[in-house]
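Enquirer: A predicted structure for the sequence below; I have some questions about it.
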Amino acid sequence: MKFNGQIVTAHVTDHNEKEVFAQYDGVTLAIDRQELHALPEVGSELAGFAYENKHGEARLTTRLPKVGRDHYAFAPVVEVRRDLGVFVDIGLPDKDIAVSEDQLPELNRLWPQRGDRLMIALTTDKKDRLWGNLADETIIQAVANRAKPDQMNADVTATAYRLKMAGTRVLTDDFYLGFIHPSQRDVEPRLGQVLHARVIGISDQGELNLSLKPRAYEAIGDDAAMILAVLQHDPAGKIAYTDKSDPDAIKQVFGISKGAFKRALGHLLKAGLIKEEAGYTILLKTNGNASQET
C-alpha cells in the first residue's frame, strides 16, 4: 500500500455493524464504526490516517496518531526485540511501530526498555512497510528552546536522545537541550530513558549542563538530615555537640548512638555543610541552607 502512513480522503462504499468501508487509490480501507459520531452516507468522503495493521489489513482511522511522515513526537516503547529493534506506541489501536536495531546503540544494555520513549517520525521501506525514524540532531535543535540563567539549580525531567563517549545529550520536557557529562552520573543512561536531573550550569549556546547526582544534602542519610534540621532551626546555626561529646548526652538529645552521630557528622562534613569548632558543630552557608554565621 503505497500511501501507508499518509492522511488521505477516501470515498465511503459500504458498511456493516462494526465497520465502514471506504476506497482510496483502488484500495478498500476499513474504519471502526465506534470512531464515527454518525454513519456516513455511501459516496461521501472520509479523511483519516491510512495504514496496514499488524495483520496486514488496510485500515483508516480518523484519530490521527501522534507522529506522521513529517511530524516528530515522543512515543513510548512497548516491546523490545533483540533480533529486530524496539516497538513504540503512536496511538494506533492495532499496530505498534518498529524502530530498527540499526538506529539503536551497539551495546544492548543501552537499548531503550519498555516505558522509555523515543522521538520519531514515520518512514516506509521499499516494501511500503511503516518504520519509526529517530529524530536527528537537526530536528532536536529545531524544536529546542534557549535556556535562561534563572534555571540554575532547577530540577528537570529529560529524555536521553543521543549517547556519545563525551556524555549524554537530552531534551527536557520543556524542550531545553541538556548535556550530562560522565562525571555527573553513576551509570550511563539508556537511549530514550526518562531522567530526573538538576541544572548545574548553562552553556554559552543556551544549553543546560545537568547532573544525575543528588545534591549533597539529599544524599546524607536520615540521621544526618535530622542533625542538619536541628542546626537549621537553631538561631545561631550551631549546636554544642561534636564527635567528642558524651555518648549519653548524644543519645538523650538526638536519640541515636555516638557511633551513628559520628557517622552522620562525617557525612555532613564531607558534603561541606558543617564545620566543628571550639566544641560546636556549626552550619555553613550552602545553597538553600544558610546559617547565621558571619
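Expert: Now that the structure is in, tell me what you want to look at.
Enquirer: make it CA atoms for all contacts and neighbour counts henceforth
Expert: Noted.
Enquirer: residue nearest the centroid of the chain?
Expert: The centre of the chain sits closest to residue 194, judged by CA atoms, centre = their mean, with a distance of 2.4 Å.
Enquirer: that one and residue 160 touch, don't they?
Expert: Yes. Using CA atoms under 8 Å, residue 194 is in contact with residue 160, at 6.7 Å.
Enquirer: just to revisit the earlier point, which residues sit in contact with the residue nearest to the centre of the chain?
Expert: 116-117, 157-160 (CA atoms under 8 Å, 6 or more residues apart in numbering).
Enquirer: distance check, residue 126 against residue 264.
Expert: 64 Å (CA to CA, to the nearest Å).
Enquirer: with residue 270 instead?
Expert: On the measure of CA to CA, residue 270 and residue 264 end up 10 Å apart.
Enquirer: ok, those two, which is more surrounded?
Expert: When residue 270 and residue 264 are compared for neighbours, residue 264 comes out ahead with 22 against 13, by other CA atoms under 10 Å.
Enquirer: what's the neighbour count on residue 83?
Expert: Quick note: residue 83 (other CA under 10 Å) scores 8 neighbours.
Enquirer: skip the chain neighbours and tell me the closest residue to it.
Expert: In space, and not counting its chain neighbours, residue 83 is closest to residue 101: 7.8 Å by CA to CA, 6 or more residues apart in numbering.
Enquirer: next up, a structure to set beside the first:
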Amino acid sequence: MIELGKKQKLTVVKSVDFGVYLGEDMQADAKNRVLLPSRQVPEGTKEGDSIEAFIYKDSQDRLIATTKEPKLQVGQTAVLKVSQVTRIGAFLDWGLEKDLLLPYHEQTLKVREGEDVLVALYIDKSSRLCATMKVYHYLSTRTPYVVGDMVKGRVYEISDRFGVFVAVDDKYSALIPAREAKGKYRPGKILELRVSEVKEDGKMNVTDRQKAYLQINEDAENVLEVINEFAGVLPFDDKASPEVIQREFGLSKGAFKRAIGHLMKEGKVEIKDKRIYAK
C-alpha cells in the first residue's frame, strides 16, 4: 500500500517520457501507482529497480513521489519556517517544492512570515497533508534523559491549570508544572531546563529553577526588587496566600519564605505589623 506522508521503498513499474511510475511491486495496477517526475529519477533507473521516495500531493491534489528529503513525515514533529501567510492559513517550508499548509484552526497563536514554528504533520479529513501546532499527542515519550540532566526545551502551550508545556529537543514530551512555573513564558521561547522527574509513561517534568540551595540567592534578589517597587514596604508578610505570592513574585510559598529568611539573615529586610520592610 502506498502511504501518503511517508518515505517508502517502491518498485519502478513503468517508464514514460515524463518520469517513472512506482508501485509496491511489478504487478501494481494503474490505481496503485504513483508518478516520480523525470527530474527526480536517478540516472540509469530502469523498470524493476527499487527507489526510496516520499509520497505527497501536487498542486492539483494528485499523489506524487519525490526523492527529496522532507523535514518531517506523518506523525513526526519539526521546526519549520513560515514562508507565507494567506487567508486560508500559513504555508511552511518543509523542504519540498510545494509548501505545507498550517490551517488557522491548527494554530495555537498567530504566526508571521519568517518565524520558526514547532509543528506535527497529519492527514486531514480531506486526505491532505497539513501541519498542526497542537503537538502534545505527537511528542515522544521515549526520553533518553534522567533526573538531573540539563536539557533545552521549546515552549508550545501554556495552561493555568497544568503549567507550561515544553518540547525538549523539539521532540520529547515535558511539562513545567504550574507550581514550578515562575516568571513570564511565551510559546516559541527556548529554555534551559533541568529534568526533575521522569514518569512511568516516559513524560518528563522539568524546571527552569536551580536546586533550592543554589536558587535562593536569585530568588532573594528578585524579592527585594519587588519590595523596593512597593516603595520599600510590602503590604503583606510571609504568611500571605500562595496565590498572592505566585501573582506578585512568580514563586511558590516555600521559595518565598526561604528568600525572605535569607534577606532577614543578611539584614536587608524586617517583618513587623504583618508587613515586610526593606532596610
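Expert: Looks like it came in fine. Quick caveat: nothing in here was measured; it's all calculated off a predicted structure.
Enquirer: before we move on, back to that, could you measure from the residue nearest to the centre of structure 1 over to residue 154 of structure 1?
Expert: According to CA to CA, residue 194 of structure 1 stands 17 Å off from residue 154 of structure 1.
Enquirer: and if you look at residue 23 of structure 1?
Expert: 53 Å.
Enquirer: go on, residue 123 of structure 1?
Expert: Distance from residue 123 of structure 1 to residue 154 of structure 1, by CA to CA: 37 Å.
Enquirer: the aligned residue in structure 2 for residue 187 of structure 1: neighbouring residues, count only.
Expert: Aligned against structure 2 by TM-score structural alignment, residue 187 of structure 1 finds its counterpart in residue 184. When neighbours are defined as other CA under 10 Å, residue 184 of structure 2 has 6 of them.
Enquirer: and what of the one 4 residues further on?
Expert: Per other CA under 10 Å, the neighbour tally for residue 188 of structure 2 reads 18.
Enquirer: quick one, what contacts the nearest residue to it once chain neighbours are set aside?
Expert: Of all residues not flanking residue 188 of structure 2 in the chain, residue 155 sits nearest, at 5.3 Å (CA to CA, 6+ apart). Shown in contact with residue 155 of structure 2 (CA under 8 Å, 6+ apart): 164-167, 185-191.
Enquirer: PyMOL command for the buried members of those residues?
Expert: Per 16 or more other CA atoms under 10 Å, the buried members of those correspond to this PyMOL selection:
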select buried, resi 164+165+166+167+187+188+190+191
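Enquirer: counterpart of the residue nearest to residue 188 of structure 2 in structure 1?
Expert: Superposed on structure 1 with TM-score structural alignment, residue 155 of structure 2 falls opposite residue 160.
Enquirer: SS state for the residue nearest to residue 188 of structure 2?
Expert: Secondary structure assignment for residue 155 of structure 2 (DSSP: H, G, I helix; E, B strand; the rest coil): strand.
Enquirer: gap between it and residue 253 of structure 2?
Expert: Applying CA to CA to residue 155 of structure 2 and residue 253 of structure 2 gives a distance of 24 Å.
Enquirer: same deal with residue 124 of structure 2?
Expert: From residue 124 of structure 2 to residue 253 of structure 2 the distance is 46 Å (CA to CA).
Enquirer: of those two, who's got more company?
Expert: Taking neighbours as other CA under 10 Å, residue 124 of structure 2 and residue 253 compare with residue 253 leading, 20 against 10.
Enquirer: now the strands for the stretch 101-250 of structure 1?
Expert: 117-124, 130-134, 155-164, 167-172, 177-180, 194-202, 208-211, 238-239 (DSSP state E, counting those that start in this stretch).
Enquirer: TSV for these, including distance to residue 96 of structure 1?
Expert: Converted to TSV, the strands of the stretch 101-250 of structure 1 look like this (distance: least, CA to CA, whole Å):
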stretch	distance to residue 96 of structure 1
strand 117-124	12
strand 130-134	9
strand 155-164	20
strand 167-172	24
strand 177-180	28
strand 194-202	20
strand 208-211	33
strand 238-239	60
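Enquirer: those: which one's closest to residue 58 of structure 1?
Expert: strand 130-134 (12.6 Å; CA to CA).
Enquirer: just want the angle from that closest one to strand 117-124.
Expert: Going by axes from the mean of the first three to the mean of the last three CA atoms, to 10 degrees, strand 130-134 of structure 1 is angled at 130 degrees with respect to strand 117-124.
Enquirer: most neighbours among the contacts of residue 194 of structure 1, which one?
Expert: residue 159 (27 neighbours).
Enquirer: distance-wise, check the spatially closest residue to that one that is not a sequence neighbour relative to residue 275 of structure 1.
Expert: Leaving out its chain neighbours, the residue that sits closest to residue 159 of structure 1 by CA to CA, 6+ apart is residue 194, at 4.5 Å. According to CA to CA, residue 194 of structure 1 and residue 275 of structure 1 sit 37 Å apart.
Enquirer: likewise residue 283 of structure 1?
Expert: 7 Å.
Enquirer: in terms of neighbours, single out the busier of these two.
Expert: Between residue 283 of structure 1 and residue 275, counting by other CA under 10 Å, residue 283 is the more crowded of the two (27 against 16).
Enquirer: so who does the nearest residue to that one once chain neighbours are set aside touch?
Expert: In space, and not counting its chain neighbours, residue 283 of structure 1 is closest to residue 274: 4.5 Å by CA to CA, 6+ apart. By CA under 8 Å, 6+ apart, the residues touching residue 274 of structure 1 are 268, 281-284.
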